[in-house]
Structures are given as structure tokens and as C-alpha cells.
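[1] Return atomic coordinates for the entry below.
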Amino acid sequence: MSIDDALFVDLRGVLPLDANRVNAVVKAGFGAAILNQSQLRGDPAEHRRLRLRVGLNRIIVALDTGDVQELEQAEAFGAAGVVVGAGNQRDARSLRSLSLTAAELGLSFAVIPSPDSDLEIAALTSASMSEVPLCLRTDRMLADDRQPATFRRLTPETLGLVLVTDRHVRGLQNGEQALPGLGHLPLAPLVALMARKGFVGPWVVSLGSKVGEPADAEVLGKAARLGRLALLHLLDQASTGEPALLPVRALLPPRVQAKGFEFIELAVDQRSRAEVEALLTALSFRLERQHRTATVELWRQGAINIVLNEEIEAAGARPFVCDMGLRVDDAQVSAQRAGMLGAHHHAPSRQPGRLPIPAMKDSLGTIVHFIDQKSDTHRVWDIEFAPALLGQVSPPAGLRRVDHMAQIMPDRELEGLMLYYLSTFGLTKRTQVGMKDPVGMVASQALETLEGEVRIALNGVDATHSPPPGTSVQHVAFQSDDIFETAAVLAAQAFETLPVPSDYYRELGARFDLQADRLARFERAGVLYDRDSAGGEFFQLYSLPLSSGLFFEIVERRGGYGGYGAANSPMRRMALAQSIADRPHGSA
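    Next comes the predicted model:
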């Protein structure tokens, strides 16, 4: 069975499969689907011609009652197979008889056990093997803390098809169904075990409980693209060392680990350039290079490269982060993999003196360029830029590298952006948390490499409070080795920190039983603090927001602290909102 034949999208519902819906799922990359019997309407021959003409080559039909007449109807509509529900009231003899009739009609056959039925319990506990192939759901298989090893006795004959569903078991979405890879279940080891046992499909992906049954073909197509991306990413994860899944590895270029942020690029105009340059100067960045042919500058401190670009045509209140560069092992392979997983290619510049650096654009319009050591992309600062005439240079403030970047988006975009980063850049996810905000609850999802070279925080909000396309980056955080030394240097340069109310420090002292002199040091520097259960410590210092709302953060991590100071988020968000409200009219 080829990969295309093995990947099914679950379209079971009440809406008939018309030309627009068929076209939407095929454009999303699916050539196979599972439908309800009731969705088969009209002339069977015309239905088959419609599907085959567009490219939906295989369908499996979920029967309503599971009688011979329904089997014959499914065969007339060109189905490749059928599934039938079964509870305790349906005996094994009738199911075997139905499976034999299906075989005579050339149809594959599988039984969907009713939840908590004897048939499902026996399969999930490996108490006995079913006499007919089953359709099992992975979230049911791994419920109640069952592990993949529980299913070592499974055989290819036991499985007819697998409905691949994930589930959140902790955090903000605890108990909710999720697309494969976005929940917390160990799906990759389970899929690898099933492949090792000889099962190579069909793998069926549900579009998720949040989506329901999209009536609009465009919405359906977008949901189907996400489902296919999630399924391919999962199979790719499971394919390591599993010969049966090697076709997946042949389909996709290998995963390329992100190694760090090479640059952060801001779109500016003449008005906003002045305020950004003033803030960068106060942060001890220096103007190091100017583009040879464009109105573009490179500002640098430590391993942090900030690019200011006046030639960005995208709409949005300046300044905003329009682009970022990620260091990878192979820029071309990274771009190819992202494209094959559904990301949008960003055409490289073809102007004289510009390097053709591979780049992609995410669903929010932010561009990601890939920088490696194999090509000339890592020499972009020498090839495209000339040294700037240095004026008065501020003393360095000890900012070493980009610690993380935070994006804000409509909550409906959160899953898609998560899958983009997880499948393309080799990031892993932390537990999603909910944070209070002046505009309501924010769903915050942190993604990061195993060693923390790249950290990205995704924040989903109500669509009415989300930024315009292309301006999703809310803030960029820089890492310091000693935040108090950094704060002292910046204070001498008239760097303005975000005001922190005294009440915060009183509550902080009580929460962590901090000594008075240490607490006073925090308050003098305007530093926020958090500590995890293992004793790891986190220190934060914020700039005032720029006129567009973009701001910078300075952080220090001690003792292996891996979080983002979520406990401080409500205070920080209120302080930012107050800072913007206190501005003189017309300055924002």
C-alpha cells in the first residue's frame, strides 16, 4: 500500500460529498476518505466519476445498520471497504457473516467497537484477539495510562484501520481531543509498534472536535491540510528504525534541527526608525553594517543581529517583526521539507547583490529565512552589507543571544502554527497554559528545541484582539548572564524599563519568602522574578513598548529554569496596557 493510499481523512457527517468538498480535500493532499452511508447520494456512477476525475480515488463507507443491502450500495458507489459499528448486542457470528459477504463484493471490512463494549475492552486490554478486523482509535487505546507496549499481541489481521487521534491529558485543554502530535499521548511509539507488527494503513485522521463538520469548502480544505500535516509528521516521527514506514521517509526530506536565531528583522519607516534606533542604542546595540543597495541596517550585540528594513511593503503599524533567520544544518533541505509539509515558499530576492536565501512564510505572514554553513547564506552580512561608520558606541550590556520570541494570533490559527514549527524545525512542545489578560484569557503554547537554542511562545487570543497579518510578533527576549549587571549598565544609558507596581514585590516576597535586601534589589532594577519547583530561577526586565506595541524583554535563567515566567504575565500585561494608555494622545 502506497503512502497516498494509506492516508485517509475522516469526513463522516451529514453533508453530501459534492464537487467543491471533493476538490477541497484533494487539494489538501488526500486521495482517500471515510464517509457515512447517508452521505452517498445521487447516481452511483456519476458519484464515482466525480471522485475519480478530481483524484479522490478511495473511499471507505461507515454503514448505518450493516446489512447486505448497504454493502451492495457501498460497492455500487465504488467503495474500497466498509466499517460497521458493533456493541454488545451484535454477536461474532453475524459480524463474520457480514465480513464474508463484503469480501465477495471486493470490499475490505472492519468493525468499530462501541466505547466500553466487551469487544473494545477485550481489544484494549489484549484479553483476546478479535475474529474480525477492528477499527481502533488511538486515544482510546492509550486511555487510562495504557502504554504502547500493551498492544504487543496485536496482529495485522486484528487491525482493519486505525483512527489516529490525540488527546490532552493535562494543562489548559485537559481532556480535549487533538490532532495527532498536538496532545500528550505517546502516539509515535504506538504507530511504530503497529508498523512493526505489519500494519501499514489505512491511517485515518479526524479533523478534530473543534472543527466539527465544515460546511464551507475553504474551511474544510484548511482543516484537511492541517490533518494531513499532523498525520505525516506523526508517521515521520514513528518511521525511525521501522522499515515498514520507510516510504514516509522517502516522501519527506529529513528533519533539520534549528540551531538558533541568526537575525530578527523589523519593518520600519522614517518615523519609526528613529524610535527603534533610540531604543536599540539604550540597549547597548551598535549600528554595525549598512546594506550596499537597500535602506537596511544591521544592529548587533553579542550574537544578536537586529535588522531594520525601510523597504518592506507589507501593511502594518511600524515597527513590526517581519522576518527572522534561523540557523540550520541545511537551508535547502529545511525549505524543501517545509514546502512538502504545506508551508508557503517565499520567493528569494533576485536583485543584484542579494543572496537567494531559502525562506518560507507562516500562516500569519511572518517570513523565516534559513541560514547554514554549507552555502554562502552565513556570509550574508559580508556579501550584502558594508561596515557602517561608527559614531559614539555604548558600552556592552551583556546581552548574549535571542532567548525567545513571542507571537500573538487568533486562537483558530494556534494549531496550524504549532504544527508548522513542530514538523519543520524539530521543536518540542511544553504544556499549554492559560493566562489572564486585559482582553480575556490567552492560551499560551511554548515550543523549543531540546537544548533551548530556539524558543517560541505562541499566544492564541480572540480574533477581535489579534494583530493584522504579518505583524504577529509581540516581543523578542534577549538573554543576559547577569541581569542586574545588565540593568545597571542600561540605567546609566537612560534605558526606560516598564514600571512595576510596588504591590508586585510585596506579593513576590510573600510567595517565595524572599529576604528584604534581595527584594529591594529586584525593585530598584525593575526586575521580575519566578522560581520553579526544582529551584530554577528566572529574572525578567521589560522595555517600554514602541509606538506599534512591540517591546523587548531581557531574561536570565539559573538552575535549569525552562519556563517563561507565566506567573508574572498578568502583571506584565496590565503594566503594558497602562503604559500605552498613559501615552500622550497621538504618540502611539
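
[2] Only C-alpha atoms from now on, for both contacts and neighbour counts.
    Noted.

[3] Can you report how many residues neighbour the residue lying closest to Asn20 once chain neighbours are set aside?
    Nearest residue to Asn20, sequence neighbours excluded (C-alpha to C-alpha, 6 or more residues apart in numbering): Ala217, at 6.0 Å. Other residues near Ala217 come to 17 when the count uses other C-alpha atoms under 10 Å.

[4] one more to put side by side:
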Amino acid sequence: MRRSIATVCLSGTLTEKLTAAARAGFDGVEIFENDLLASPLIPEEIRARCADLGLAIDLYQPMRDIEAVPEAEFTRNLRRARHKFELMRRLGADTVLVCSNVSPLAEDDDDLAAEQLGRLADLAQDFGIRVAYEALAWGRQVSTYDHAWRIVEAADHPALGTCLDSFHILSRSSDPKSLEGIEDIPGEKIFFLQLADAPLMAMDVLQWSRHYRCFPGQGGFDVAGLVRHVLATGYDGPLSLEVFNDVFRQADAGRTALDGLRSLLALEENTGVSQLPAPVIPSGVAFAELATSDPEPVGELLAALGFARTARHRGKPVDLWEQGTARVLVNAGAARRRTETTLAAVGLESADPRASTHRAEALLAPALPRRRTERDVPLESIAAPDGTEVLFCATGKPELPSWTDDFARTGKPARPGFGIDHLALTQPWHHFDEAVLFHRTVLGLSPHDTVELADPYGLFRSRALSAPADGPRIVLNLAPAPTDDAGAGHVAFAVEDVVAIVRRVRATGTELLRIPGNYYDDLAASYEFADGELETYRELGILYDRDQHGGEFRHCYTATIGHVFFELVQRTGGYRGFGAANAPVRLAAQRRQGLGDVLADRLRSLH
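    Got it, this is the predicted structure:
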């Protein structure tokens, strides 16, 4: 099917938007009227520009407040429409979007609405134009797709059809049965299909629509279910994205357009329109790689946690630290590129690394070339939206070389007991939704609900994605200030006895994140503990959470080195969350610790 995008989805001038859409690979565009009005190009020049870029103009929009009005007002509306139709003829657009009336003048009279839309369609037909009538979710008299269709059906005009918009339909009802009526509409009378997702929110639908729409797969709507109903009618028009989003309006138009096309590719796969290489869901985390220009503090902290430096890369300054099944690579070859320690790469275990890469490339994720010698194991790798390198490491196939073959063993044994529970990646503010879609579609991870938390300096937004069973968990965080400790990425290690581990760590003289006593006073009011249990948590700085099923979560944090810190996690009773209730306390403690470190550095510099 053809793929289209509304210019309102993208930032920049109309020329920049058209260029971004074409480079991403879209077939057509919806031209939003405000973009045309602000352009210095005349309609003929815009038409020629689209033709040069290989873009069809699939829709011109919107025309507002047309139908079910007093005759004098409708006469003025026809005069306005004539000017728009003449402009569209110059532009080369043959379909116009007419939104259901929101004006106080709109009358509750379906017969009048049908009669006036029929007259509008008469005029449009003279210009070779079709009218697609859409029910706005906040329409004064017409706010549902089935109501709009009844009016179109009553008008019975060949140049009048309906436009279905996933946001307007799904924001009013999440009941799957409410969508079944779509299949009663003849496919040839669905003139256009507009697609948007959105996070599930309890707010005014107009504000929800204007600021929080996102691409399919980034929100909580069943957009795929709606599209299946539409396709069952025989609809063969474009799948078109129409997203109003404050972040998209400020982000790079090229990246946004690529992200939009990725969402359509995944949607087509989900609805059976087209096929992509099958997802290869990663079975685990092979390693987390830290890039640093100063490996000594990282090594000291890992050693304090009980890790051993078990191997060194044969040709690069990269050390392998292990404990149990948890592996951390410390890459000191980043001195020319970075001054701070960062979580730069993630190795994911894949049953078929080549297939994983083919899937990623089909969904527009860039493959990354790797600097290696002839002796190095070839590793498939791609770039995540935040720049993190994702490497696919063969697992379960002894005939394939292992990434560990590149390392020479030091002879030090690894202590048992640790695993990698999850990885947390901090996202730039304009890449968060893109990252959710990437991890969901490219890696095949399932998203959890979005969590929003109070940070001392703003709002902290987080969304976890996970593989089935014991597969990898990745948490995407959007911090208010991603350059400080609260915005750092981290590796969470799974342990069997966090109390014993913390006592061992503290015996080395290593300090963990300090948690205020007020937190533990509140825990005493919230939960009942065994004698001495809460006092132990207070002494050691361990945080605690319990879910509704009785599952328990005990965790604590190290100090931050550069832009990385570690978390120790103990899960019992089937707990599957991430301790979100404790995040505000952790964030505040990290802010306070970061400020203390800055003050200490300044005092040292004075002496």
C-alpha cells in the first residue's frame, strides 16, 4: 500500500518537510493548510517540488465548520470552498479533508448536514476533487465515525466519502466491538485513512489530540486492530500518518520522518499488508560495554562489587569483567572521543545474529561498521536511536564463533552469583518515543506502561520493555537534565542476597548511595517487616518495594562514575517491576550526592 505523512508531523518549512518525507521513503504527503500559507512558493511550485521528489499530494487539509449551518452561512462557506478548490487544482491535490463542525452555529440536523455536504460535493466534483468527511472526536454534533458515515450515506454523492482517523475513533472508545461497524462501510467510500497513536491519558480530548499524538506503536491504542477492520472493507488508499506532537514539531524532521516510516512498516507487518524479516527476540544480555578515558575508577568499583578482570581483548584496550553470568566490558580506547564514562554498547544474545541485523535494517536501523582485524570475531551491530551500539552475539550455535574468542584469559576465576537484571538507557528528550518504537519493533521487546515521576528539578519519565521469560529487560528513561547523575545510564545486577552483597561491598570501604532516614520512617508506616529487617535496610541504604501479589524488590545503588552507575537488585515472589515508587527518593539522593561531589572538588581546588 502507499505510505503517506501529513506535513504537520514534521518540523521546519514546507520545503524542508517535503524533503524529509521523500528521503525517508514516503510515497505521498498530506499538505496542512498552515504549511502552505506560510510558504513563499506558489501552489504550482509546490506541485513541481513534490513531483521532483517523487511525492504525490494525497490530501489537502483541513476545511472546517462547513455543514449543518444556516443557509446564509453555508453560502459563505461555498464561496470559501470555491477558492480552496481552485487552489487545490493548482496544487494538483484531488482530495480535501472536511472536519465535522465545531462551530456554535452547527445545528443538530443530519438531513441538513447531508444536504449541504452533497452541495459541497457538487462544487468539488466540478474541480475534479473528492470530499472526505471526518468526525472530530470533539465535533459539536458529529463526533463518531459511524455518525459521519450515516450522513455521507444519506447524501449519496459520488464525490463525497468519509475519512477515518484512528485518534478520533480510538480516543472515544477502546471497546473492540465499537470498531466492528467500520466493516459495514464500503471500501470505495472510505476516501482516506489517517493514523496516529497516543498514550492512554485522562484529559480533555482536544488537548490530548493537539499535543500528545504519536506514531503507531508508540502509544497505547490498538491502531493495528482498527486498520484490520478498514482493510476488510477493501480500502486500498494510503496509510497516512497525522500526528500532532510538541516534541516532533521541534525535533529533526529527517529523523522524525524515518521514525514515522518505521512505524508504518511495523504496522503493515502487524496487519498482514506486507512481510518483514521475522523478529529474533534476544534471549539475554551478553554484556554491557562502558566506554571511558579513565578505566581505573570503573575497575575499582567493579572489583568492590566482586567482579574479576577475567580477560583482555587481544587487539584493543578492552577488559572483560565477570561475576556469575554478568559481564561488563570496560573500553579504554575511547580517550579521544569521551572524557566521561558512559554506557556505550549492549551485547544481546541472538539465535541468529545475521537475521537480527536483517530485521533491523528492514526497519531502517543503521548497521554499524566495526573496526576489527582479520583475527577478530565478526559481530553484527546496529545503532539505537540514542547512539548506543547494539551488538548481536550468537548463542545456542556452537558452530558459530563466540565474541569471547577475541579475549585472552587472565587466569582469574569469576565469582558466581550475579546476572544482569536490566539495563537503563537515558534518552535525549526528542528521541524517547523513537526509542520505544525501535526496541519494540526491531528487537521484539514488549513495552510496559509509561511511568512519570517527580524529580527534584522536573519530571522523570520512564518506560520499560522486556523479552519473554528471562530475556533482557531494557528501561528507557527521559530525565529532566540528562547531563547529570539522575540522567546517567546504569546496569542493574541481579543478586540472590542483596544484604550480604552490600555488607561485603561496604567492607571494602566503598560507599553506596545514601538514602534519607525519612524514607525508612515511611516504609515502617507502609509495610510490616520482620524484627530488625527495616533497621538493616536503613543501615545499608537498601530500598524496598512490594507488589499487590506479595512479590518483593530490594535494591540499592552505587555512586555515579561519569554518566554510569550500578544497581543491585533482589527479586522474590515473582516481582516483575522496577521499584518505580522508590525512584523519586533515588533521584533526589543522586542529585544531592552529585552536588556534594561538585562542592568537594571546588574545596580541594582552593587548597
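
[5] TM value for the aligned chains?
    Comparison of the two superposed chains (TM-score structural alignment, normalised by the length of the first structure) gives a TM-score of 0.85, and 561 aligned residues with a C-alpha RMSD of 3.4 Å.

[6] and the residue nearest to Asn20 of the first structure, what is it in contact with?
    By C-alpha atoms under 8 Å, 6 or more residues apart in numbering, the residues touching Ala217 of the first structure are 20-21, 24.

[7] Give the buried subset of the residues you listed as a PyMOL selection command.
    The buried residues among the contacts of Ala217 of the first structure can be selected in PyMOL (16 or more other C-alpha atoms under 10 Å) with this line:
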select buried, resi 21+24
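
[8] Pick the one among the contacts of Ala217 of the first structure closest to Phe263 of the first structure.
    In terms of C-alpha to C-alpha, no member of those lies closer to Phe263 of the first structure than Ala24, at 36.9 Å.

[9] which SS state does the residue mapped onto that closest one from the second structure fall under?
    Matched to the second structure by TM-score structural alignment, Ala24 of the first structure sits across from Ala20. Put simply, Ala20 of the second structure is helix when judged by DSSP: H, G, I helix; E, B strand; the rest coil.

[10] Ala20 of the second structure reaches Asp252, doesn't it?
    No: using C-alpha atoms under 8 Å, Ala20 of the second structure makes no contact with Asp252, being 9.2 Å away.

[11] Residue in the first structure paired with Val346 of the second structure?
    By TM-score structural alignment, Val346 of the second structure lines up with Met324.

[12] where do the helices sit along the stretch 251-400 of the second structure?
    Using DSSP state H, counting those that start in this stretch, the helices of the stretch 251-400 of the second structure run over residues 253-271, 295-304, 353-362.

[13] Could you do the stretch 101-250 of the second structure as well?
    Counting by DSSP H, counting those that start in this stretch, the stretch 101-250 of the second structure has helices at residues 110-126, 145-155, 166-170, 205-212, 223-232.

[14] among the ones you listed, which is the most enclosed?
    Of all those, helix 166-170 carries the top mean neighbour count, a mean of 23, counting by mean count of other C-alpha atoms under 10 Å.

[15] That one corresponds to what range in the first structure?
    Under TM-score structural alignment, the match for helix 166-170 of the second structure is residues 138-142.

[16] So for the first structure, the centremost residue is which one?
    Met418 (0.7 Å; C-alpha atoms, centre = their mean).

[17] Can you find the partner of that one in the second structure?
    Match for Met418 of the first structure (TM-score structural alignment): Val436.

[18] secondary structure element for its match?
    Val436 of the second structure is located in helix 432-441, with elements delineated by DSSP states H and E.

[19] Mean deviation, whatever helix or strand comes next after that helix versus the first structure?
    Next along the chain after helix 432-441 of the second structure, taking DSSP H and E as the criterion, comes strand 446-455. On superposition with the first structure, the mean distance recorded for strand 446-455 of the second structure (mean C-alpha distance after the TM-score superposition for the first structure) is 2.2 Å.

[20] Find me the equivalent region of strand 446-455 of the second structure in the first structure.
    Here strand 446-455 of the second structure aligns to the first structure at residues 428-437, judged by TM-score structural alignment.

[21] Endpoints of that stretch, how far apart?
    Its start and end residues considered, stretch 428-437 of the first structure measures 26 Å (C-alpha to C-alpha, to the nearest Å).

[22] Repeat that for stretch 314-326 of the first structure.
    21 Å.

[23] picking that back up, now do the same contact list for the spatially closest residue to the match of Ala24 of the first structure that is not a sequence neighbour.
    Counting by C-alpha to C-alpha, 6+ apart, Ala20 of the second structure lies nearest to Gly254, which is 4.7 Å off, once chain neighbours are set aside. Neighbouring residues of Gly254 of the second structure by C-alpha under 8 Å, 6+ apart: 20-21, 23-24.

[24] Of those, which is the most crowded?
    For these, neighbours tallied by other C-alpha under 10 Å; top is Ala21, 28 neighbours.

[25] so what's that one up against?
    5, 29, 254, 257.

[26] ok so, going back, just give me the closest of the contacts of Ala217 of the first structure to Ser38 of the first structure.
    Arg21 (15.8 Å).

[27] My guess is the closest one contacts Leu220. True?
    Yes: here Arg21 of the first structure lies in contact with Leu220, judged by C-alpha under 8 Å, at a distance of 7.3 Å.

[28] Alignment lookup: Ser4 of the second structure to the first structure.
    Ser4 of the second structure maps onto Phe8 in the first structure, with residues paired by TM-score structural alignment.
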